[in-house]
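[1] sequence plus predicted model, see below.
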Amino acid sequence: MADDVEVTDTISAITAVVWTAGRPASWLPTITRLLEVPDVAEVVVATDEDLGLPAHPRLRTVLASRFGAVVHEVGSGGENPVLVVTGPVLVPRDGFETSRRIMSEDLRVASVSFLCNAAGHLSFPHRNLHRRHAIEGHDETSLTRLLRSRDPIVRPAPIHAVAGPATLVSRDTIVITGGPSDAFADNPELAVVEMLLQASRRGMKSMLDPSTFVSRPWEDQRWDEAPLELRANVVRLRERHPFFPEIFRDQARDATSPLAVVLATAAAKASGLRIVIDATCLGPVENGTQVQTLALIDALARRDDVRWVGAGLAGPIPRYAEKVLSHPKVRVIATDGLRFPASTPHADIVHRPFQPAKVPWANWRGVGDRVVVTIQDLIAYSIGAYAAERGHWRRYRDNIRDGVSLSDGVVVISHDVAEDLRQERLPVVDERVFVVENGTDHLTGDEDESFPSELSARGWVARRFLVVLGANYSHKNRDLAIRVHKLLREKHPDLGLVLAGVAVPEGSSRSLEAAEGFGADGVISIPDVTSEERNWLLRHAEICLYPTSAEGFGLVPFEAARFGTPTVYTRFGPLAEVLPGLPVAATSWDPAALARACDQILASPELASEQVAATLKAGTTYQWDTTAEQLVHAYRRLLSEPPRVEPPRKRPSPDNKAGAKIAGKKIRNKE
């Protein structure tokens, strides 16, 4: 038997039914706008008086006294879904393509509602809070374009009650329900709600299109509470539908409901993300973690889709951080250890961009809608020597496991680290892991420099030298650097070696360095250097020797190249990933192999230049602006999905207080 259902890829156009009431002049902008929208095939204006509208090929005026009868006649008599307009509204000029697609892809979709400045629980950008205007700087058209253009594309959300001055209703819904009931003729918007409750009894569903915004004008209309904010209306609906409003109330209030999730994502896309960064690593010493954290804050603050960035500090602002933290979009937040104070402004995201510690999860979830942690590497997770006391290693590993299992998202700084997570079978699914590489352009090579005082004291004013930069963790292999230096001295007797970096209390290479350097000439160890001294060392070294055997990314070669200095390293893991195709690299950690690579560069200035150029070229892939862009994408992705852990219950805030004070009362506007 032939299939009697025609399948088509086309999406039906829309027929709009405008039920005019009140001041006729207040409806003219609504009708005019609907006639401008390309996917509105016909505008049917139902009125009980002559509005004096000019003739238009897509405009039809009908004299009618019954709202339900008009909707039923138009819907059942045509093939298109019907945009039921019950109040003055301005729809986006770009039309309803996404809403029509939602309806065409699933015949069970009875209706599609839209974001609106005054639509009760569908109010935007703050649920249950009416505003006279859209988001500052936008009208309904520009806001809709922004919502549709910024990632991610947010899936529609099921809703248990429709709201707003305009609702797209399927033809089937109108046919099988008979249209809006005359029992609610005194309130057309409420009548649409009741009609969709009837449809829900048959298994049909109402959806919210989170990419389309409509404006409910304040002028000439002076709208009051949304129908479902009035107890009398809720009682009327409950008499017909006893299951209402229990679930509706949960959806209107619950911060983890599908409705809340899509509204939060849309708000972040439209108003800009509110981000709190755990910057408690910013202390007196500036190492790699501090450099990365500041570069990230700076890059995020520069983005126009980020509203503000909070930086949580456990102490005073270090000198090296003053410039970044003085940015007008950066808010410095004084923390008590890792805990944020109650005065911390609510954020979309709380992100710790370095290794998880013992995170106060309840405190952080009270501050942000989603919590994100970065795993820079699993070095200390795998190396027990870095644990100071018995039990510390287990606690560190537990903190890493808690970080990946309890956070909403995990950022890793290379694909190599992502693979380590898989190998260790840490409790995180791939869908919540985001590979976001560090940027490498935080230094330009033009920064101020300062000659290290220790070198001056040793008389190294004009001496050629290699530099090893970084703390003396055992995996940095500084003792191997001393052995490499000994081999090189056979051909380059004037060559010195500078080991610059802090000494760590546990798991250091101090003893190994002492054994290798015993009686050796031309080796200087500087326990710490300022930013300016680091710049001098990188600018004036012959080679930056980087014999590390464990990294998450590897910033040092890029930093050295900014100052024109080549780096010699062993090609492995993340360094092979982010620095492919360099002319010179050792294939093992054999000091002889590293020495041969150094000797090649020392013997050929041209090869040294090629090494620097290749490093800088590789670095063009890794820019901090790109890092921030990828993080913002990850943040919004996470906002579009439910949180892993329900946030703690708290007192209602202006974002979720039901009801708005309207029509002569104070209207709360919250940015």
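    Everything's here; your move. Numbering: from 1, shown residues only.
[2] every contact and neighbour count from this point should use C-alpha atoms.
    Will do.
[3] what about the longest strand in the protein?
    For the chain, the strand that runs over the most residues, judged by DSSP state E, is strand 205-214.
[4] second one coming, line it up with the first:
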Amino acid sequence: MNFHIDGIIFSLQQHGGITVYFRELLSRLTPEYNATLTLEQPALQAVPLDAFPAVRQEQRKARFLERLRPARSLKNSRSQLFHSSYYRRPERASQPSVVTVHDFAFQRVIGGLGAVRQHWLMRTAITQSQHIICISESTKQDMLELIHPRPDQTVSVIYNGVSNLFQPLHIENSWNDESSGRPFMLFVGQRGGYKNFSLALRALELLPELELHCVGGGSFKPKELAGVSESIRSRVRHLGFVSEEQLNVLYNRAYCLLYPSSYEGFGIPVLEAMRAGCPVVSIDCKAVVEVGGEALCVSASADDSAALAQAVLRLESATERKRLRALGFARSEQFSWDRCFEQTLAVYRTF
């Protein structure tokens, strides 16, 4: 096997679901696979040079409009297979290629000129690939509706995994913030638009005994907390970027993961929380429900803060909390990066 992975995502996204996906795949490769990763510099420090010792790396200076151009071929070999990390086609049109489709957030919920550009890039990469990997059935259905692949293209659903670092810990006084002593809900990742952070804040107003702690997604912007009363602001904290080990501790301490996103391609934090024993409260988002199944505590309404708060209050029942934790452990066991890797290798071997 001899293949080329285009690492453009590491120049576009330092932290996020897609970088997690490719880090997990690359870290499992051994020398026998003869893989080469190309990186456009600067790579946002997302990939240390020794991160994947079994994978050759080619460092390249980024060209003007690099994101919009086909990925350059390897310098000294003609790889048998090309796999872009973020919707690029290979420079040689005759080269067999695989594309992983993560979501259609731009087209479904973001919109604007960015959606036009993103759709063109995705459509070009998808229609020129021989094999299309979708990370969920939800993403596959979006792809079939919005892209219309050719009959001769193969489409596979290969689910993401969840890191083994997430696990239950024996922590005294869990659920409580160490400084305030109040239990806190956890909000992980980006907060803009369809992530529904504003809905989470409105629900928090109805939950006076709880705090809301945010991880990742950058510092709060003034408009995010505009119009929010001081009594609510005092119960909202931003913890910045944390390591996986620190995030596992937070999941173990949290009253719940609050995940009110209205659109996802998968939803890795849902599985992370479940694996750590943290109940997950969400709205009725198709991909999130596909991943979390019956282990989710789902709000009765997608845009009603009172319904979201009521879903959180269901966790006051020790019986319900124990039931959801048990279901969450069982559900998270159905997903693994090892399985994702093996299924992806099986796709590579078809070429």
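    Now that the structure is in, tell me what you want to look at. Everything quoted here is computed from the prediction, not taken from an experiment.
[5] show me what Phe341 of the second structure aligns to in the first structure.
    Structural correspondence for Phe341 of the second structure with respect to the first structure (TM-score structural alignment): Ala628.
[6] what is the neighbour count of that match?
    25 (other Cα atoms under 10 Å).
[7] would you say it is within a strand?
    No. Counting by DSSP: H, G, I helix; E, B strand; the rest coil, Ala628 of the first structure is located in no strand; its state is helix.
[8] is it in contact with Ala301, as I believe?
    No. Checked against Cα atoms under 8 Å, the pair Ala628 of the first structure and Ala301 is beyond contact range at 9.1 Å.
[9] what's the following helix or strand after the host helix or strand of Thr30 of the first structure?
    Here Thr30 of the first structure sits within helix 28-36, counting by DSSP states H and E. Remark: after helix 28-36 of the first structure, the chain's next helix or strand is strand 40-47, criterion DSSP H and E.
[10] elements contacting whichever helix or strand comes after that next one?
    Where DSSP H and E defines the elements, the next helix or strand beyond strand 40-47 of the first structure is strand 59-63. Applying 3 or more Cα pairs under 8 Å, 6 or more residues apart in numbering; DSSP states H and E, one finds that strand 59-63 of the first structure makes contact with strand 40-47.
[11] show me what the strand it packs on packs onto, helices and strands only.
    strand 14-19, helix 28-36, strand 59-63.
[12] try it again at 7 Å.
    Applying 3 or more Cα pairs under 7 Å, 6 or more residues apart in numbering; DSSP states H and E, we find strand 40-47 of the first structure packed against strand 14-19, strand 59-63.
[13] now do it: which range of the second structure does it align onto?
    By TM-score structural alignment, strand 40-47 of the first structure lines up with nothing in the second structure.
[14] try stretch 69-89 of the first structure
    By TM-score structural alignment, stretch 69-89 of the first structure lines up with nothing in the second structure.
[15] quick one: the strands in the stretch 251-351 of the second structure?
    Ranges of strands in the stretch 251-351 of the second structure, per DSSP state E, counting those that start in this stretch, are 256-259, 280-282, 296-298.
[16] could you dump those into TSV and include distance to Ser85 of the second structure?
    Converted to TSV, the strands of the stretch 251-351 of the second structure look like this (distance: least, Cα to Cα, whole Å):
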stretch	distance to Ser85 of the second structure
strand 256-259	26
strand 280-282	29
strand 296-298	30
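[17] now these as CSV including distance to Val236 of the second structure and mean neighbour count?
    Below are these laid out as CSV (distance: least, Cα to Cα, whole Å; neighbours: other Cα atoms under 10 Å):
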stretch, distance to Val236 of the second structure, mean neighbour count
strand 256-259, 13, 26
strand 280-282, 18, 27
strand 296-298, 22, 24
